[in-house]
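Student: got a structure for you, letters missing:
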């Protein structure tokens, strides 16, 4: 049988029983209440299921907290390093706008902040 080499997108496709770990990770992330940020690293060889695990974990986060705003930002898709910050804030504003349209001040300010970075990168090219 031939199957595509694509990550799974939800728990119903989990044939390797990684769902429990994804749910545990989601619970840990959802319960994090410290004011500082944190980083989680998933290490594994190409094709070992890292993206599948992230997909299941994000599904579990949404199940735990329907109000969570999830931003899947892929920095390697930004060809120009100067656009990295701008794209991050633009995508963040869009994610907030889609999930919480009534939070218009928040996403508008973030979008304007991104425009400032964009203008600053253009000015640095001119000078």
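Tutor: Looks like it came in fine. The structure displayed is predicted, hence computed values, not measured ones.
Student: CA atoms for contacts and neighbours, from now on please.
Tutor: Will do.
Student: Need the contact partners of the strand or helix carrying residue 24.
Tutor: In the assignment (DSSP states H and E), residue 24 maps to helix 19-31. Residues lying outside helix 19-31 but in contact with it, judged by Cα atoms under 8 Å, 6 or more residues apart in numbering, are 11, 53-54, 56-58, 60-61, 64-65.
Student: let's go with 6 Å and repeat that
Tutor: 56-57, 60-61 (Cα atoms under 6 Å, 6 or more residues apart in numbering).
Student: Between those residues, which sits nearest residue 5?
Tutor: Distance from residue 5 was checked for each of these by Cα to Cα. The minimum falls on residue 56, at 16.7 Å.
Student: before we go on, here's another structure to hold up against the first:
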């Protein structure tokens, strides 16, 4: 008997949380971005944004990118994920506790 996880059911609209649930190829994009980000000059400040229409997969890409970055960057590197829909305008994303 084949069992399906919550992500494989019709109509699921949540973001992809792990590579095995990716049905649209964001894992490869996240891996490539992570490689390029980890190769950036650490002496130069860099800001990277992900833009797209509602439902285009921005959060899915961000989740997969973050997973790839965690294994590619030094343990002392802090990854700060900022979502304007989640953070209040008065809250600094740098001061938020890590999840």
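Tutor: Structure received. Values in this document were obtained by computation on a predicted structure and should not be read as measured data.
Student: what TM-score do we get after superposing?
Tutor: A TM-score of 0.72 describes the superposed chains when it is computed by TM-score structural alignment, normalised by the length of structure 2; 89 aligned residues with a Cα RMSD of 2.3 Å.
Student: hmm, back to that, for the helix holding residue 24 of structure 1, give me the average deviation versus structure 2.
Tutor: With mean Cα distance after the TM-score superposition for structure 1, helix 19-31 of structure 1 departs from structure 2 by a mean of 0.9 Å once superposed.
Student: quick one: that helix aligns where in structure 2?
Tutor: Across structure 2, the stretch matching helix 19-31 of structure 1 (TM-score structural alignment) is residues 27-39.
Student: In structure 2, which residue is most central in space?
Tutor: Nearest to the centroid of the C-alpha atoms of structure 2, with distances taken as Cα atoms, centre = their mean, sits residue 62, at 1.8 Å.
Student: State the distance from it to residue 38 of structure 2.
Tutor: Residue 62 of structure 2 sits at a distance of 15 Å from residue 38 of structure 2 (criterion: Cα to Cα, to the nearest Å).
Student: mean shift of the longest helix along structure 2 relative to structure 1?
Tutor: Among the segments of structure 2 that qualify as a helix by DSSP state H, the longest is helix 58-72. When structure 1 is overlaid, helix 58-72 of structure 2 sits 0.8 Å from its aligned residues on average, using mean Cα distance after the TM-score superposition for structure 1.
Student: quick one on the thing from earlier: of the contacts of helix 19-31 of structure 1, closest to residue 75 of structure 1?
Tutor: Here the nearest of the contacts of helix 19-31 of structure 1 to residue 75 of structure 1, counting by Cα to Cα, is residue 57; it sits at 20.0 Å.
Student: What is the equivalent residue in structure 2 for the closest one?
Tutor: Counting by TM-score structural alignment, which is the criterion used here, residue 57 of structure 1 corresponds to residue 65 in structure 2.
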